[in-house]
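**Q** only the shape, not the letters, is given here:
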């Protein structure tokens, strides 16, 4: 294609950073030619801080119909991701969306269908898939180093957020403005990595979400969930924005050992023979398989958001394989929707979830939400 002409929708916290990558010349094979934000203050910021031949739009439909862009980066509030993406696909535009893919799976499934019909490049901002630690974890599991997965546990409670953070925008931590709390705002990366690394989705979920437990908000800020997999493995996911200090520990156990990620370090406890083999052949009393502790070396840095943006552009220009295909945003969202629905119904939820039932419960909460729809397109 040559130089990809890119438009950014939403220049809030994330969108402004993405736009600056282009104007600073950090993205090869692309240029920023359009910016859209319905908030006049954010649009004025863009005019003052973004250099180059850029057209500024207060209306996203006008930008998408302009014929001046080849691709769009969507960095708006969560509910708008699928809506704007579908419009972009209908115009034949390539799309990169911020996480999460959306708020509810029915909406995201329609977006994925539109993407498939368009034949354009579709990616999602799952930049943590580029973290060498998670790449190595996935590699070790795919290569069979851990054998069959038996247990997964992730404690991710270092998302501390104060009340002032939630008070900084009327859309934050509301059902009608954000569609959820820690699961939708902070944890989409972990919910994506959870299934991406081990290579399988849960078959059912039982969750306990606490709404406004630590802060004066209406959505979840503390969650403990238990999941079961088709092969008999189980998993626990614990998250909160109220713990200080918090923990980030991801532990995966297989029948050949255990893999632990914590404090930016990766450790493998490898059994000399599998637990299954040891159990079948050992004839002593107390005993267990011989185990070797191995510190797994991984590089210390990765390109973060810029890496996903460059990969997106390279996929358009050269057919490079996507690191984070946009369609895969449905997987992590399915798990978070299941956690909400399990709490709302006080019951197990089988996957795939009942999308209509989820939407019914969500709409009831939106109807009574104390938040206001945000007037600005920020992420």
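**A** Good, I have the coordinates. Just so it is clear, the model here is predicted, and its values are computed rather than measured. Numbering: from 1, shown residues only.
**Q** CA only for contacts and neighbour counts going forward, please
**A** Noted.
**Q** helices of this protein, start to end?
**A** For the chain, the helices defined by DSSP state H occupy 13-23, 40-49, 60-64, 80-90, 105-118, 132-142, 163-167, 182-185, 188-198, 275-281, 304-318, 329-345, 355-367.
**Q** residues in contact with the fourth one?
**A** In this case it means helix 80-90. 60, 64, 72, 74-75, 94-95, 97-98, 101-102, 107-108, 110-111, 114-115, 118, 120 (C-alpha atoms under 8 Å, 6 or more residues apart in numbering).
**Q** put this next to the previous one:
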């Protein structure tokens, strides 16, 4: 194979954006070969934008069986991702799915098993993993510059959404339509990065969620979570879609200092002597290690979507390891599910997650939802807007 023929499912905001950069040849070794959407107006838009060189399908199975594509980018509502990916694997197609991997881990685990059995290249659109700031932070941590990790704090409240946003679609901010709120819709990238940059998943967490705070919606739009790790480290994750102005500050503390990402800068407060060593040897009463403030130089393109698509295509053509393997979508989703489970039960959520308990409670929310029909219950031929 010299060129990967790509099909896109769902021509909403993200599907349309992926299609445009493929048409503009921003991904080497790839062509946009087909698009799929159940809505006639979106297929008509594709005809005007891309011409007859890009095949158009109203049904997913029809596109999968057409022989016109080698891989698919899934850009449909959250519930549909796992089923659509499993169907693609059965047709021998490579898969790149938009985030989140799905709504509940039990469903995503089945998708991961299908990916492993198919032997196809499976990626997830965690484009923030290509963001130079987070790549640099991860690299420094992996090289031991911070020593043992002791605390991870992230305040990410840049997701302000008004009531008119939620009113723009009956499926928005409902358990049946989206399966969650700020955790599943706005913060999946940060939940992924929270564990990716450190390489650590918590052993348990306690979360407090506000559901419909200051908004007429069903789902969580404000979350504060506290996590504990096997090595004694702790973490705090705070996110909101109902406050403005927002904050985006990631802070990782280790035995050798503190690293902070804020305002598009990475700052390292480097201890001249490790805290452990200082504590063991210092006899002066009040005092602390000498600290150096270092502005870490960071270069490279921002975390654009086409970089992940390029990485996925490279994996198909050349067998190179992926920056964001699709199987790793399970990790961030586990954190999201655990936070909701803790809030629903008013208890600690232990990891590994009790997936059956979470799914049972989610089903209760879905059944009581104001949305008429869950995406999970729709046929594969219904795509909708992302």
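**A** Now that the structure is in, tell me what you want to look at. As the structure is a prediction and not an experimental result, all values here were calculated from the model.
**Q** can you give me the neighbour number for residue 160 of the second structure?
**A** 16 (other C-alpha atoms under 10 Å).
**Q** next, find the distance separating it from residue 240 of the second structure.
**A** Separation of residue 160 of the second structure from residue 240 of the second structure (C-alpha to C-alpha, to the nearest Å) stands at 7 Å.
**Q** just send the helices of the first structure back as TSV, with mean neighbour count and distance to residue 224 of the first structure too.
**A** Output for the helices of the first structure, formatted as TSV (neighbours: other C-alpha atoms under 10 Å; distance: least, C-alpha to C-alpha, whole Å):
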stretch	mean neighbour count	distance to residue 224 of the first structure
helix 13-23	19	28
helix 40-49	15	37
helix 60-64	18	38
helix 80-90	21	27
helix 105-118	19	21
helix 132-142	18	22
helix 163-167	12	21
helix 182-185	24	11
helix 188-198	20	13
helix 275-281	12	28
helix 304-318	20	28
helix 329-345	23	9
helix 355-367	15	19
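**Q** how about those helices, which one is nearest residue 249 of the first structure?
**A** Of all the helices of the first structure, helix 188-198 sits nearest to residue 249 of the first structure, with 11.0 Å by C-alpha to C-alpha.
**Q** pull up the aligned stretch in the second structure for the closest one.
**A** The alignment of helix 188-198 of the first structure onto the second structure (TM-score structural alignment) covers residues 188-198.
**Q** return the residue of the second structure aligned against residue 319 of the first structure.
**A** In the second structure, residue 319 of the first structure lands on residue 319 (TM-score structural alignment).
**Q** repeat that for residue 246 of the first structure.
**A** By TM-score structural alignment, residue 246 of the first structure lines up with residue 246.
**Q** hmm, back to that, now the helices of the first structure as TSV including distance to residue 378 of the first structure?
**A** Shown next, in TSV, are the helices of the first structure (distance: least, C-alpha to C-alpha, whole Å):
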stretch	distance to residue 378 of the first structure
helix 13-23	7
helix 40-49	9
helix 60-64	13
helix 80-90	10
helix 105-118	19
helix 132-142	29
helix 163-167	15
helix 182-185	13
helix 188-198	17
helix 275-281	50
helix 304-318	17
helix 329-345	20
helix 355-367	20
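**Q** quick one: which of those is nearest residue 33 of the first structure?
**A** Among those, helix 13-23 sits nearest to residue 33 of the first structure (C-alpha to C-alpha), with 9.5 Å.
**Q** and for the nearest residue to residue 163 of the first structure once chain neighbours are set aside, the neighbour number?
**A** What sits nearest to residue 163 of the first structure in space, not counting adjacent residues and going by C-alpha to C-alpha, 6 or more residues apart in numbering, is residue 215, at 6.0 Å. Using other C-alpha under 10 Å, residue 215 of the first structure has 18 neighbouring residues.
**Q** list the residues that contact the residue mapped onto residue 215 of the first structure from the second structure.
**A** For residue 215 of the first structure, the aligned position in the second structure is residue 215, judged by TM-score structural alignment. The contact partners of residue 215 of the second structure, taken as C-alpha under 8 Å, 6+ apart, are 162-163, 242.
**Q** and residue 215 of the second structure, how far is that from residue 165 of the second structure?
**A** In terms of C-alpha to C-alpha, residue 215 of the second structure sits 11 Å off from residue 165 of the second structure.
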